[in-house]
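Trainee: Sequence first, predicted coordinates after that:
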Amino acid sequence: MMAKNLRPDSAIYDTFILSFCKQGKISSAFRVLKDMERNGCSRTLQTYNSLISGLGSKGEIFEIYGLMDEMRERGISPDIYTYNNIITALCEGGKANDATSLLHEMLDKGISPNVSTFKILIKAFCKSSDFKVAFEIFEVALSICGHKEVLYSLTCNEFLAGGQLSEAKDLFEASLDRFFTLKDFMYKDLIDKICQDERLDDADYLLHKLIDKGYGFDHSSFMPVIDGFSKRGNKH
């Protein structure tokens, strides 16, 4: 292109920057950025989103904040992808509390968080065993995104993995009442762990609810309940 005196535009440079960032070659991406500016092409929102995503994968939080400041100076407004990339970087860097401030910033600016935003935050707080905050975020997600199956299944499974059996059971029950599909719920593990916790009546209740609601489900779910009652001597 250069040899034919065809000047690349921002879209072409953004393509290279995105590709290098996806490969983790951040220094190469910034070299392209210098060429981009040398040839008179302005940085775009896509440029910043790619660089923030790439820096996030390397845990370069300080540099990300620098890019955010630069965006403000240049009058480029972040979008949902910008915020989601930064929230991901913060959560993966163990700074979930800082990520919630970005959630508030989005809401203040009238940028609606999407399901992905809330999934990132719920997983991060469950990972740090802060289930109270995780559930609060889940409730905010429902108020903004609606009662999405993916929010229920993710939160239920994360609570189950964190040993929050009562909360996981309640979420699963609420999901059955909304007739969500079972494919993304770890309901077999839930029933099994409830039985291990010697809460056989709760496990039995879930089985009957599945039946009453007309669900087709894996019949191996019966086994831990049957075994549990048998060990108690409750043959009937």
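Mentor: Received the coordinates, thanks. Numbers count the residues shown, from 1 in each chain.
Trainee: Going by C-alpha atoms from here, please, whenever you check contacts or count neighbours.
Mentor: OK.
Trainee: The chain: helices as residue ranges?
Mentor: Ranges of helices within the chain are 10-22, 26-38, 45-57, 61-74, 80-92, 96-108, 115-127, 131-145, 149-161, 165-177, 187-196, 200-212, 222-231, based on DSSP state H.
Trainee: Dump these to JSON lines, plus distance to Ala3 and mean neighbour count.
Mentor: Conversion of the helices of the chain to JSON lines gives the following (distance: least, C-alpha to C-alpha, whole Å; neighbours: other C-alpha atoms under 10 Å):
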{"stretch": "helix 10-22", "distance to Ala3": "16", "mean neighbour count": "19"}
{"stretch": "helix 26-38", "distance to Ala3": "16", "mean neighbour count": "16"}
{"stretch": "helix 45-57", "distance to Ala3": "25", "mean neighbour count": "23"}
{"stretch": "helix 61-74", "distance to Ala3": "32", "mean neighbour count": "14"}
{"stretch": "helix 80-92", "distance to Ala3": "35", "mean neighbour count": "22"}
{"stretch": "helix 96-108", "distance to Ala3": "45", "mean neighbour count": "16"}
{"stretch": "helix 115-127", "distance to Ala3": "44", "mean neighbour count": "21"}
{"stretch": "helix 131-145", "distance to Ala3": "51", "mean neighbour count": "16"}
{"stretch": "helix 149-161", "distance to Ala3": "51", "mean neighbour count": "21"}
{"stretch": "helix 165-177", "distance to Ala3": "61", "mean neighbour count": "18"}
{"stretch": "helix 187-196", "distance to Ala3": "62", "mean neighbour count": "20"}
{"stretch": "helix 200-212", "distance to Ala3": "68", "mean neighbour count": "16"}
{"stretch": "helix 222-231", "distance to Ala3": "72", "mean neighbour count": "16"}
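Trainee: before we go on, here's another structure to hold up against the first:
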Amino acid sequence: MQKHLVPPPRPPPPPRPSAIPIGSPARIQKLIASQPNPLLAIEIFNLASRQSNFHHSYSSFHTLILKLGHTRHFSLMHNLLSRLKAHGYPVAPSLFSYIIRMFKRDVALDVESYRILMQGLCRKSQVNKAIDLLEDMLNKGFVPDTLSYTTLLNCLCRKKLKEAYKLLCKMKVKGCNPDIVHYNTVILGFCREGRAFNACKVLEDMQSNGCLPNLVSYRTLVVGLCNQGMYDEAKSYMKEMILKGLSPHFSIFHALIIGFCNVGKVNEACGMLEEMLRHGEAPHVDTWVEIVPRICEVDETVGMGNLFEEVLKVEIMPDTRIVEAAAGLEEYLIRRIHCRSRVA
């Protein structure tokens, strides 16, 4: 009987030659720069991007963006700028300046185009160039919209408050009446820099120009004044806003209560707390922790009794929580026990 011989297994096929390496980022940059056709240049860029562990250099992005801009492939250039940002590269000032010049040369700019360019400059903290764009815009007969001014004011308020205030004053002359957002932006800028007195001037200006302050205006100003220890002035503005029918936010009462407690004006602090309760605002635990010990130190019985009577009158309102007052009383009692134990 004839035996069937089993053929030996075939040897494995030889390994395919590895793909030709695309080259270094520097080589890709040179290929892109030497390619006269921008569409072929971006194909080279995309081909390299698909290679594993390959990362384009900033020079490759920069070269290709310039090439696309020169040939007015704006949508491709915009996409490449987004990819540049996704790679974590910052846009160099020189590149941004080129893009602005290109838009001025090749694109019919309108108010929206100017605003977009100003927003980009402000994001790069190039506020002087953004101001130059505003002047260029005005010289060409465009009237900037409110959002353009908001963009500039937000940027100026970070470092150049004086210029921000000047711009605010010039807006009406340039054909754009400042609105509540513009005024509140500058008020916040002054308060953030510890210049609440200047913020008061802005509030006066806005009222004389027919723009009524809102809750944000007063809240920013009152808290800013309290941060500088100007509690009596802050209280005056709180009264002003109440007379105008605005209900003070919790943060306003809290800032005044803490402030008056810090300077030893316990009666003023209690008055603020009672006013707070009348407006249906609920004191938080940290408010009670601050004011209850101060009241107890002045008068352990009558003061607290009167205060809790006022609290009970409004406790039926859904937002008030009398139980939180116990935290302040507990803080005081613990403090007294510790003091007595030391004396003993």
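Mentor: Here it is on my side, so go on. Keep in mind the model is a prediction, meaning the values are calculated, not measured.
Trainee: what's the TM between chain one and chain two?
Mentor: These two chains, once laid on top of each other, score a TM-score of 0.76 by TM-score structural alignment, normalised by the length of structure 1; 224 aligned residues with a C-alpha RMSD of 3.4 Å.
Trainee: Tell me the residue in structure 2 aligned with Glu63 of structure 1.
Mentor: If you follow Glu63 of structure 1 across to structure 2 using TM-score structural alignment, you land on Lys129.
Trainee: OK, contacts around that match?
Mentor: Lys129 of structure 2 sits next to Leu121 when contact means C-alpha atoms under 8 Å, 6 or more residues apart in numbering.
Trainee: Try it again at 10 Å.
Mentor: Lys129 of structure 2 makes contact with 97, 117-118, 121-122, 135, according to C-alpha atoms under 10 Å, 6 or more residues apart in numbering.
Trainee: tell me which of those residues is nearest to Val266 of structure 2?
Mentor: Cys122 (46.1 Å; C-alpha to C-alpha).
Trainee: What's the separation between the spatially closest residue to Ala168 of structure 1 that is not a sequence neighbour and Ser221 of structure 1?
Mentor: Leaving aside its chain neighbours, Ala168 of structure 1 sits nearest to Cys156 (4.7 Å; criterion: C-alpha to C-alpha, 6 or more residues apart in numbering). Remark: distance between Cys156 of structure 1 and Ser221 of structure 1 (C-alpha to C-alpha, to the nearest Å) = 17 Å.
Trainee: Give me the neighbour count for His284 of structure 2.
Mentor: Per other C-alpha atoms under 10 Å, the neighbour tally for His284 of structure 2 reads 16.
Trainee: Do I have it right that it meets Ala326?
Mentor: No. Counting by C-alpha atoms under 10 Å, His284 of structure 2 does not reach Ala326; the two are 11.3 Å apart.
Trainee: Tell me the residues that contact both of the two, please.
Mentor: Listed contacts common to His284 of structure 2 and Ala326 are nil; contacts here mean C-alpha under 10 Å, 6+ apart.
Trainee: Stretch 189-206 of structure 2 aligns to what range in structure 1?
Mentor: Stretch 189-206 of structure 2 maps onto residues 124-141 of structure 1, going by TM-score structural alignment.
Trainee: What lies in contact with the matching stretch?
Mentor: If you take C-alpha under 10 Å, 6+ apart as the criterion, stretch 124-141 of structure 1 is touched by 87-88, 90-97, 99-100, 103, 113-115, 117-119, 121-123, 143, 145-148, 151-152, 154-155, 158-164, 167.
Trainee: Stretch 67-79 of structure 1 now?
Mentor: Contacts of stretch 67-79 of structure 1 (C-alpha under 10 Å, 6+ apart): 43-46, 48-49, 51-52, 61, 63-65, 82-83, 86, 106, 109, 111-113.
Trainee: And Ile291 of structure 2? What does it align with in structure 1?
Mentor: When structure 1 is aligned by TM-score structural alignment, Ile291 of structure 2 is paired with Val225.
Trainee: Contacts only, for Gly328 of structure 2.
Mentor: Going by C-alpha under 10 Å, 6+ apart, the list of residues near Gly328 of structure 2 reads 285-294.
Trainee: er, Asp218 of structure 1 actually
Mentor: Taking C-alpha under 10 Å, 6+ apart, we find Asp218 of structure 1 in contact with 182, 187-188.
Trainee: Which of those are still contacts in structure 2?
Mentor: Mapped onto structure 2 and checked by both residues aligned by TM-score structural alignment, their matches' C-alpha atoms under 10 Å, the contacts of Asp218 of structure 1 keep the contacts 187-188.
Trainee: Arrange the contacts of Asp218 of structure 1 in TSV, one row each, with distance to Ala174 of structure 1 as further columns.
Mentor: TSV is the format used below for the contacts of Asp218 of structure 1 (distance: C-alpha to C-alpha, whole Å):
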residue	distance to Ala174 of structure 1
Leu182	12
Tyr187	13
Lys188	16
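Trainee: in what helix or strand does Arg27 of structure 2 lie?
Mentor: In this assignment (DSSP states H and E), Arg27 of structure 2 forms part of helix 25-34.
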